[in-house]
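**Q** show me how the following folds:
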Amino acid sequence: MLWRLRKAKTFFRVSLVLNIVIVVYICINRSTSRSTISELSARDLPYLGRKELPSTQVERRVVTTPPLRSNTSTPTDIIERPKPKTQPPKCYKRFLLFGLRQHWFEFCSFEEFSQYKYLISFPRVLHCPIVDCYVILSYSLEAKDIPGNDVVLFTDVYQWLTPEMWDWAYGNRTEGQSWVMITEESPLYGPGVQPPNKYADNVFDFIDSYKTDSDFVHPYGYYKVYQGQAPTKFDTAALLASKSKFLAWMGSHCETLQWNRQLFVDDIGGVVRIDKYGKCGDTEIPWNNFQALKEILTPYKFYLSLENSCCEDYVTEKFWRTLELGLVPIVVGAPYDHYLKVAPPHSFIHPDQFDSLEEMALHLVQVNANQEKYLEYFKWKNMGELVSHGQEEHYVRPLTNQTQCDILEKHVKLTDIPHKKRDFFGQEWYGSCVQCGTKPWMQKYMLDRNSARANKDIWA
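**A** Sure, this is the predicted structure:
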């Protein structure tokens, strides 16, 4: 019994010694393995599955890749390729929106126009891929912020820029800086961007407007002829079924600058029946509620589409909206031949087609009584389509990325192309506003530019 106990103790001691030896051996091997991996030379690295090495100028670290989806796959130690450093942009230009009207910030904050809210976030950085350049767009009311910018934008500044502020702004202009006027209004309704006479022909490098001879042309709409057969035939029966009323007009600004629009409406109302809406009429309609406009105006056959100014190419959303709603517009605004260039064929009625107001009114009565004659004003619907934008889209267009990129493209080419500054009071801009029609009977409605007004606000 004693012999067996001694034998067991001896066996236990031998086993303990062997276990200690094994543990020490394993620890030594692991240490050697780690040092071997960390001391691998460049010529040894391909054996770890790497065919290319990262730059020796950057720190490298060892990582373990996840196992492949295979029964024989095992994790493999590799050296991670470092990410390339971000290169600074090769080209960037600074744009400044100078004197932006406060109403713009309110408009873009309305819930129904929330998609435009990002446009009033300044400064904003945007990329223009055509010229591969970045624009840093800022906003300021201070003339002292004009230096250091490549482009200064004047748009929707209303009556904020006084002659004194023009002096401050012009005094801060730097060499090589482009000044751009952006407007969808007629020259008569843009006093905020109208410079003093002493700067008139030496201010704006570019004009962005509705005019076809502008540097950047943005019409309110145009007519596009179908390339082939019309997608669907226009339903004339449905059109006639929707018509139960004669003539309508909606006006929000009752006192115009160039011509007496209100008197024109009153004179027509003395010959034929007319229903008046808006601030100048009997029933108010929200200007930005297209559905409300549609419900009220669709039953009418004719609509007075009367612009606040009679200027070349000035055909606004009033005209395109009337066509879209399915009414025949009686127009006063751009010259007759300008309407012929942009409007669908035989889609409107212009005073230059008649020798008197009474003759024009008689034509309306005759067309109203003859379905065949009335439908002739809608034949264009089977030949083409309208391309136009909503009023709010025109309102925010000066802020959009596309507008900035278009301007940038012109600006970077200034050094290569001979360029003459625009004359604000020249024939191309202010001088493009002339008579409201060529017929003598229309001269009755023209106003002297110095005529007295009941309200000093031009938008009254």
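**Q** going forward, measure contacts and count neighbours with C-alpha atoms only.
**A** OK.
**Q** run the chain-centre distance for the helix or strand harbouring residue 318.
**A** Secondary structure assigned from DSSP states H and E places residue 318 in helix 317-325. Put simply, helix 317-325 sits 20 Å off its chain's centre (CA atoms, centre = their mean, to the nearest Å).
**Q** and for stretch 171-178?
**A** 26 Å.
**Q** got a list of contacts for the helix holding residue 318?
**A** Contacts to helix 317-325, defined as CA atoms under 8 Å, 6 or more residues apart in numbering, come from residues 220-221, 294, 297-298, 303, 305-307, 328-329, 331, 347, 386, 388-391.
**Q** same deal with stretch 172-190?
**A** Here stretch 172-190 makes contact (CA under 8 Å, 6+ apart) with 143-144, 146-156, 158, 193, 203-210, 257-258, 309, 311, 314, 394, 398, 411, 429-430, 433, 458.
**Q** can you check stretch 407-425 too?
**A** 130-131, 151, 178, 194-195, 200-207, 429-431.
**Q** so which of those residues belong to strands?
**A** By the criterion of DSSP state E, membership of the contacts of stretch 407-425 in strands covers 151, 178, 206-207.
**Q** most widely separated two among these?
**A** Among the ones in strands among the contacts of stretch 407-425, the pair separated by the greatest distance (CA to CA) is 151 and 207, at 12.8 Å.
**Q** quick one on the thing from earlier: buried ones in the helix holding residue 318?
**A** Neighbour-count burial for helix 317-325, with 16 or more other CA atoms under 10 Å as criterion, is recorded at 317-323, 325.
**Q** what is the nearest of those to residue 405?
**A** residue 317 (24.9 Å).
**Q** mind listing the helices for the stretch 301-450 of the chain?
**A** Using DSSP state H, counting those that start in this stretch, the helices of the stretch 301-450 of the chain run over residues 317-325, 336-342, 357-369, 371-375, 391-396, 401-412.
**Q** identify the residues contacting the fifth one?
**A** Right, the one you point to is helix 391-396. Contact with helix 391-396 is made by 104, 116, 184, 220, 288, 317, as judged by CA under 8 Å, 6+ apart.
**Q** Proceed likewise with the subsequent sequence, for comparison:
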Amino acid sequence: MGYRTSGIVSLCLVLFALVMHLNYDVTIYMFSKAHQRIPITRLKTGKTDHPIYFVASRALPYGFNEVETEPAVSEGDVDVAVFSIRENYINRLPWTVSCPRWNRSITYRNARFNVSACKDADLVLFASGKDFRKLEYWSQLQSQRTVNQIWILSSPETAINTVRMWPPWEMRDIRMNLSSTFSLDSNIPIPYGEYIPFKEPRKIPFRSKLLNDSENFAVWIASHCPLRTWNRSGLVHELSRYIDIDMYGKCGSLVCDSRDKRCLSNIRSYKFYLALENSCCKNYITEKLWEPLKLYDLIPVVLGASREDYRRVAPPNSFIHIDDFKSLKHLADYLKIVASNLTLYRSYFEWKNHGYIKAQKNYKSIWESEKHSCELLEYVKGIRPIPSEGFDPFGPTWFSGCRACGSQPWLHHYYLNPSQTVYDNIQSVRMQL
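**A** Below is the predicted model of the structure:
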């Protein structure tokens, strides 16, 4: 190996110091001349929480050595004051999640709109709240906030639909420390679904459909009809001039109970699923994409996030993005082509041979997940560094990440106020609340 005597002496001294003064699980490594890291020995001491690694940088007489450590976890469990939360969640608190890896736990307790109950908390969680935009709340919270207290925003919805959770405009300079949202830009992302590739390709049988059948062409399921920033219902009704669309839910005339197997089977008989989000914001891709892919074997026709956002998360060639077409008629014509061409239609399901969808029927909040709660604990305990820039509710990853739906000029017709920018539209929404 070519190790020098001085290196061995240095190793022994460091090893002695580690064993005598630290209560850790220790692994010692040195490098060969080929720069291979080789374990020398492993000594068991009292604790095993945070392994320490001694690394000789290279096989030189006076080479510098480094000690690599996992960050130390401070003593005590994590206390989370949930300041804003939906009323139907209050009875679930307090809620404790154990994190065995760190031998710590994190407890979420009810501090709904109770400023004084947040004073000594390690972390304050803002999840939702109807009256949360009051200036007095933010002023009092900010005045008693300690240097070490962490603030986090957690929401399954977009900035447009959570305007009551932000600081009032007078206190727009306030920064959260962290965010836990649907967005991949979030510190603790909780997406609605994900595509997971297989290690090896498989051959999945294709479920054929009667492509020449003019019935059951496209389906739209929605319960929120008037939206704050774009006329989704108007787009669907205008598209129905060119293709047959069955409309379920409060925005249509048909009813489908999610517990009715016959109804779900009927949904699977369609060819296309209109997956139109209620807000057009960065990374906002909900069950409207994942359910038709996983549950119904339909081709989603999407509008919401950008094409690039969908490509980042969806299976390859699994969806049709409305923003790719020059008009609704061009879109309708293409859907008819796909529906009449078995080879083209089947190409939208080729991804099934290469991966699968992991989706959740109901979006889980951060405290309902052991994985995400323990990630939060790691931030509080200093195991994960908190970004120095913090989380700006008005910044590009949240408020400023919401925009007009699509870039095609013809889509501008569906803005609520075409003469204003999307920023102005959202500002007007804020003023109405």
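**Q** for PyMOL, write a command that selects the buried ones of the contacts of stretch 407-425 of the first structure.
**A** Remark: buried members of the contacts of stretch 407-425 of the first structure, expressed as a PyMOL selection using 16+ other CA under 10 Å:
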select buried, resi 151+178+194+195+200+201+202+203+204+205+206+207+429+430
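**Q** can you give me the separation between the aligned residue in the first structure for residue 161 of the second structure and residue 138 of the first structure?
**A** Residue correspondence to the first structure (TM-score structural alignment): residue 161 of the second structure is matched to residue 189. Distance of residue 189 of the first structure to residue 138 of the first structure, given as CA to CA, to the nearest Å: 25 Å.
**Q** same check on residue 199 of the first structure?
**A** Distance from residue 199 of the first structure to residue 138 of the first structure, by CA to CA: 24 Å.
**Q** so which residue is dead centre in the first structure?
**A** Central residue of the first structure (CA atoms, centre = their mean): residue 397, 3.2 Å from the mean position.
**Q** which residues does the residue opposite residue 99 of the second structure in the first structure once aligned contact?
**A** By TM-score structural alignment, residue 99 of the second structure lines up with residue 128 in the first structure. Listed by CA under 8 Å, 6+ apart, the contact set of residue 128 of the first structure reads 134-135, 405.
**Q** neighbour count and distance to residue 275 of the first structure added to these, as CSV?
**A** Listed next are the contacts of residue 128 of the first structure as CSV, based on neighbours: other CA atoms under 10 Å; distance: CA to CA, whole Å:
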residue, neighbour count, distance to residue 275 of the first structure
134, 19, 52
135, 23, 49
405, 21, 45
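**Q** ok, so of those residues, who is nearest residue 234 of the first structure?
**A** residue 405 (38.9 Å).
**Q** so what does the closest one match up with in the second structure?
**A** Aligned partner of residue 405 of the first structure by TM-score structural alignment: residue 374.
**Q** before we move on, what about residue 283 of the first structure?
**A** Per TM-score structural alignment, residue 283 of the first structure is aligned with residue 254.
**Q** its match: how many residues sit nearby?
**A** Look at residue 254 of the second structure: counted by other CA atoms under 10 Å, it has 12 neighbours.
**Q** dump the residue contacts of the closest residue to it other than its chain neighbours.
**A** Leaving aside its chain neighbours, residue 254 of the second structure sits nearest to residue 248 (4.5 Å; criterion: CA to CA, 6 or more residues apart in numbering). Contacts for residue 248 of the second structure (CA under 8 Å, 6+ apart) come out as 219-222, 254-256.
**Q** please narrow the residues you listed to those residing in strands.
**A** Per DSSP E, the contacts of residue 248 of the second structure map to strands at 219-221.
**Q** how close does the equivalent of residue 165 of the first structure over in the second structure get to residue 398 of the second structure?
**A** When the second structure is aligned by TM-score structural alignment, residue 165 of the first structure is paired with residue 137. Here residue 137 of the second structure is placed at a distance of 22 Å from residue 398 of the second structure (CA to CA).
**Q** tell me where the stretch 51-200 of the second structure has helices.
**A** Per DSSP H, counting those that start in this stretch, the stretch 51-200 of the second structure carries helices over the ranges 135-144.
**Q** strands along that one, start to end?
**A** Applying DSSP state E, counting those that start in this stretch to the stretch 51-200 of the second structure gives strands spanning 52-56, 65-69, 78-84, 95-99, 104-110, 123-126, 150-155, 178-181, 193-197.
**Q** any chance of those strands in a markdown table with distance to residue 236 of the second structure as columns?
**A** Listed next are these as a markdown table, based on distance: least, CA to CA, whole Å:
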| stretch | distance to residue 236 of the second structure |
| --- | --- |
| strand 52-56 | 60 |
| strand 65-69 | 56 |
| strand 78-84 | 35 |
| strand 95-99 | 42 |
| strand 104-110 | 42 |
| strand 123-126 | 35 |
| strand 150-155 | 28 |
| strand 178-181 | 28 |
| strand 193-197 | 25 |
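**Q** can you tell which of those strands is closest to residue 12 of the second structure?
**A** Nearest to residue 12 of the second structure, of all those, is strand 52-56, at 11.1 Å by CA to CA.
**Q** what angle sits between the closest one and strand 65-69?
**A** 160 degrees (axes from the mean of the first three to the mean of the last three CA atoms, to 10 degrees).
**Q** okay, and strand 52-56 of the second structure goes to which residues in the first structure?
**A** Under TM-score structural alignment, there's no match for strand 52-56 of the second structure.
**Q** same for that strand, what does it pack against?
**A** In terms of contacts (3 or more CA pairs under 8 Å, 6 or more residues apart in numbering; DSSP states H and E), strand 52-56 of the second structure is packed against strand 26-31, strand 65-69.
**Q** got the ones you listed as TSV, with distance to residue 389 of the second structure and mean neighbour count columns?
**A** Formatted as TSV, those follow (distance: least, CA to CA, whole Å; neighbours: other CA atoms under 10 Å):
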stretch	distance to residue 389 of the second structure	mean neighbour count
strand 26-31	35	20
strand 65-69	25	12
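**Q** now distance to residue 324 of the second structure too, for these, in CSV please.
**A** Shown next, in CSV, are those (distance: least, CA to CA, whole Å):
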stretch, distance to residue 324 of the second structure
strand 26-31, 54
strand 65-69, 50
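**Q** what's the closest of those to residue 212 of the second structure?
**A** Across these, closest to residue 212 of the second structure is strand 65-69 (CA to CA), at 63.7 Å.
**Q** so where is that closest one in the first structure?
**A** Going by TM-score structural alignment: strand 65-69 of the second structure matches no residues.
**Q** report the inter-axis angle for that strand versus strand 26-31.
**A** 140 degrees.
**Q** counterpart of residue 267 of the first structure over in the second structure?
**A** Counting by TM-score structural alignment, residue 267 of the first structure corresponds to residue 238 in the second structure.
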